[in-house]
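> just a sequence and a predicted model for now, questions to come.
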Amino acid sequence: MKLVSLMIFLSLFNTAYAQYDFLDAGDAIGPYPAKGSVEAKEEIEQMLYFQEHRTQADCDAADLQASANLETLFGGSLSDAEIKKVKKKLRLVTIKSGVEIYFTKREFKRPRPYLSHPEIKPCIELEKSTSYPSGHTTLARLYARLLAVIYPERADVFQELGDQAALNRVIGGVHHPSDIIAGKKLGDLLADEYLSDSKFKRELEKLGKK
């Protein structure tokens, strides 16, 4: 990361850190299935099923979401102008949520499925971070919840797109199904926290009326 970019990130992070209390998300989302358990074996079977039946179009769609942001996750349902103003409003939310995801992943340190199971062959860009919970899924669920407050008439669309983005991570071979479940839980925890701030919620509602 370039020095200027690093300085900007640290400045924004310090602002976010001073403004919000961080969650203890590990207990809330719970552990992932134990290695060798029935649940863990079933997960690999599910992933192998998707691997066998996915198409190139499925892989291409998942690969387009290698970066998790409003454009890649919800670009088809938001105009460029809407994305611009929403991104500005959610800048600190995005930073704080990224930190939450980082520390939660670090707590569990679950290997990616293709590292612990060589029979899993991803068809999208590999990841350097750990697997649990899914960061893409966390952001997809969080953004879907917040977008639904801004544009309530499109709430169902945002929910569907968020769920598909989460599923794409399993189809692409970079996440276990339980990573997705945990990511949705974390996304809901974050959304509940932000929306419990009545001022912030009102600001989101006004944003959709501008």
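Perfect, thanks for sending it.

> going forward, measure contacts between C-alpha atoms and count neighbours the same way
Will do.

> tell me the secondary structure at Ala34.
The three-state label given to Ala34 by DSSP: H, G, I helix; E, B strand; the rest coil is coil.

> relative to Glu42, how far out is it?
Ala34 is 12 Å from Glu42, where distance means CA to CA, to the nearest Å.

> and Ala62, by the same measure?
Counting by CA to CA, the gap from Ala62 to Glu42 is 22 Å.

> among the two, which residue is more densely surrounded?
Ala62 (24 against 12; other CA atoms under 10 Å).

> can you tell me the helix or strand for that one?
helix 56-63 (DSSP states H and E).

> which residues touch that helix?
Helix 56-63 has contacts (CA atoms under 8 Å, 6 or more residues apart in numbering) with 123-125, 165, 168-169, 171-172.

> cool, stretch 149-160 as well?
Looking at what lies outside stretch 149-160 - CA under 8 Å, 6+ apart - the contacts are 74, 77, 141, 144-145, 147-148, 201, 204-208.

> gap between the two ends of it?
End residues of stretch 149-160 are separated by 15 Å (CA to CA).

> make a PyMOL selection of the buried ones in the contacts of stretch 149-160.
To isolate the buried ones among the contacts of stretch 149-160 in PyMOL, judged by 16 or more other CA atoms under 10 Å, type:
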select buried, resi 74+141+144+145+147+148+201+204+205+207+208
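
> putting a second one here so we can go through both:
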Amino acid sequence: MKKSFITLCLASLLSANAFALVPAGNDATTKPDLYYLKNDQAIDSLALLPPPPEVGSIAFLNDQAMYEQGRLLRNTERGKLAAEDANLSSGGVANAFSGAFGSPITQKDAPQLHKLLTNMIEDAGDLATRGAKQKYMRIRPFAFYNVPTCNTKDQDELSKNGSYPSGHTAIGWATALVLAEVNPQRQNEILKRGFDLGQSRVICGYHWQSDVDAARVVGSAVVATLHTNPAFQQQLQRAKEEFAASHK
């Protein structure tokens, strides 16, 4: 009996510690214009993902090879696009997808869709990536190599934020999945654009390839979770109706 009681206490302690590993921070209760989900509703990237590759491992050698491949593209048109893709705030994510979507995604042209995308941005970019980012605090490529990114003004801030997984990629991939649902006729173009947003992070040296690959898993999981959220469901339906009405 005594042994069972001790075992139960240890199990409770471990369970409490595991819960405590999920970091607190902004969510739908503090910034409802940027989140649909609360902390306790979000996926835990630390529990979902394996650890990032260790320096010297075969997986890290691939990260290094992809970094070098991306660096060679910086002075090309693809590199220019990668630099532009760094801005996903203030409507940036909607603007990034307008071409692939086939029509402008602005507050004026598509207010319901624009609201949907804006409101979910940090569910993917912050809330879902927070656990693994804070736990591993993986060094970013530009800091590892001491080579500037495509946009040096963000470097100081980003150097204090873990590289794994990529928040920008999670936002881009989650956004692509939702837009493909709203406009399935353009799903190939939309999903390709979402994929390219992630690769832009590698080209600019903000992230390793494994950060980006992991973030696509996170982005998919976020969208699955959002589909269980009533507020998201309602706004998604409004966006679909708005799109259908404007494309008769």
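Alright, I've got the coordinates. Given the structure is predicted, the values throughout are model-derived calculations rather than measurements.

> what's the match for Ala182 of the first structure in the second structure?
In the second structure, Ala182 of the first structure lines up with Ala214, judged by TM-score structural alignment.

> for the second structure, just list every one of the helices.
2-20, 45-48, 58-71, 77-84, 92-101, 111-122, 130-136, 141-145, 155-158, 167-182, 187-203, 209-226, 230-246 (DSSP state H).

> mean offset of the third one relative to the first structure (after superposition)
Compared with the first structure after the fit, helix 58-71 of the second structure shows a mean deviation of 1.7 Å (mean CA distance after the TM-score superposition for the first structure).

> go on, the second one?
Averaged over the aligned pairs, helix 45-48 of the second structure sits 1.8 Å from the first structure after superposition, using mean CA distance after the TM-score superposition for the first structure.

> which stretch of the first structure is that helix matched to in the alignment?
So helix 45-48 of the second structure sits over residues 25-28 in the first structure, by TM-score structural alignment.

> also the fourth one?
When the first structure is aligned by TM-score structural alignment, the counterpart of helix 77-84 of the second structure is residues 57-64.

> just the buried residues of the matching stretch, please?
59, 61-63.

> hmm, back to that, just name the most buried of the helices of the second structure.
helix 167-182 (a mean of 26; mean count of other CA atoms under 10 Å).

> quick one on the thing from earlier: so the helix holding Ala62 of the first structure versus helix 38-53, what angle?
120 degrees (axes from the mean of the first three to the mean of the last three CA atoms, to 10 degrees).

> what's the offset of helix 56-63 of the first structure from the middle of its chain?
Mean-position distance between helix 56-63 of the first structure and its chain equals 18 Å (CA atoms, centre = their mean, to the nearest Å).

> ok, average deviation of that helix from the second structure?
Looks like 1.9 Å for helix 56-63 of the first structure (mean CA distance after the TM-score superposition for the first structure).

> and the angle for that helix with helix 155-171?
Going by the same axes, to 10 degrees, helix 56-63 of the first structure makes 110 degrees with helix 155-171.

> how close does the most centrally placed residue in the second structure get to Ala86 of the second structure?
Nearest to the mean C-alpha position of the second structure, by CA atoms, centre = their mean, lies Ala170 at 1.8 Å. Ala170 of the second structure sits 13 Å away from Ala86 of the second structure, going by CA to CA.

> circling back: trace the residue nearest to the centre of the second structure over to the first structure, please.
Match for Ala170 of the second structure (TM-score structural alignment): Thr138.

> got the contact list for its match?
Here Thr138 of the first structure is in contact with 101, 183-188 (CA under 8 Å, 6+ apart).

> repeat that for Ile181 of the first structure.
Pro133.

> for it, give its distance to Tyr32 of the first structure.
Distance from Ile181 of the first structure to Tyr32 of the first structure, by CA to CA: 10 Å.

> and the helices of the second structure as a markdown table, adding distance to Leu37 of the second structure?
Listed next are the helices of the second structure as a markdown table, based on distance: least, CA to CA, whole Å:
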| stretch | distance to Leu37 of the second structure |
| --- | --- |
| helix 2-20 | 17 |
| helix 45-48 | 15 |
| helix 58-71 | 32 |
| helix 77-84 | 28 |
| helix 92-101 | 19 |
| helix 111-122 | 9 |
| helix 130-136 | 13 |
| helix 141-145 | 31 |
| helix 155-158 | 24 |
| helix 167-182 | 14 |
| helix 187-203 | 22 |
| helix 209-226 | 7 |
| helix 230-246 | 9 |
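
> to Thr30 of the second structure, which of those lies closest?
helix 111-122 (11.9 Å; CA to CA).

> give the other helices and strands that the closest one contacts.
helix 92-101, helix 167-182, helix 230-246 (3 or more CA pairs under 8 Å, 6 or more residues apart in numbering; DSSP states H and E).

> what angle do that helix and helix 230-246 make?
140 degrees.

> how big is the offset of helix 111-122 of the second structure relative to the first structure?
Averaged out, helix 111-122 of the second structure is 2.6 Å away (mean CA distance after the TM-score superposition for the first structure).

> next one: that helix to chain centre, how far?
For helix 111-122 of the second structure, the distance to the chain centre is 14 Å (CA atoms, centre = their mean).

> same question, stretch 117-128 of the first structure
The answer for stretch 117-128 of the first structure is 18 Å, by CA atoms, centre = their mean.

> buried set for that stretch?
120-125.

> which residues are contacting that stretch?
Here stretch 117-128 of the first structure has contacts from 47-48, 51, 59-60, 62-63, 66, 112-114, 172-174, using CA under 8 Å, 6+ apart.

> if we use 7 Å, what do you get?
48, 59, 62-63, 66, 113-114, 172-174 (CA atoms under 7 Å, 6 or more residues apart in numbering).

> so which two of the residues you listed are the farthest from each other?
Leu48 and Ala66 (20.6 Å).

> which residues does the closest residue in space to Arg54 of the first structure that isn't next to it in sequence contact?
Closest residue to Arg54 of the first structure apart from its sequence neighbours, by CA to CA, 6 or more residues apart in numbering: Ile171 at 6.8 Å. Going by CA under 7 Å, 6+ apart, Ile171 of the first structure touches 50-51, 54.
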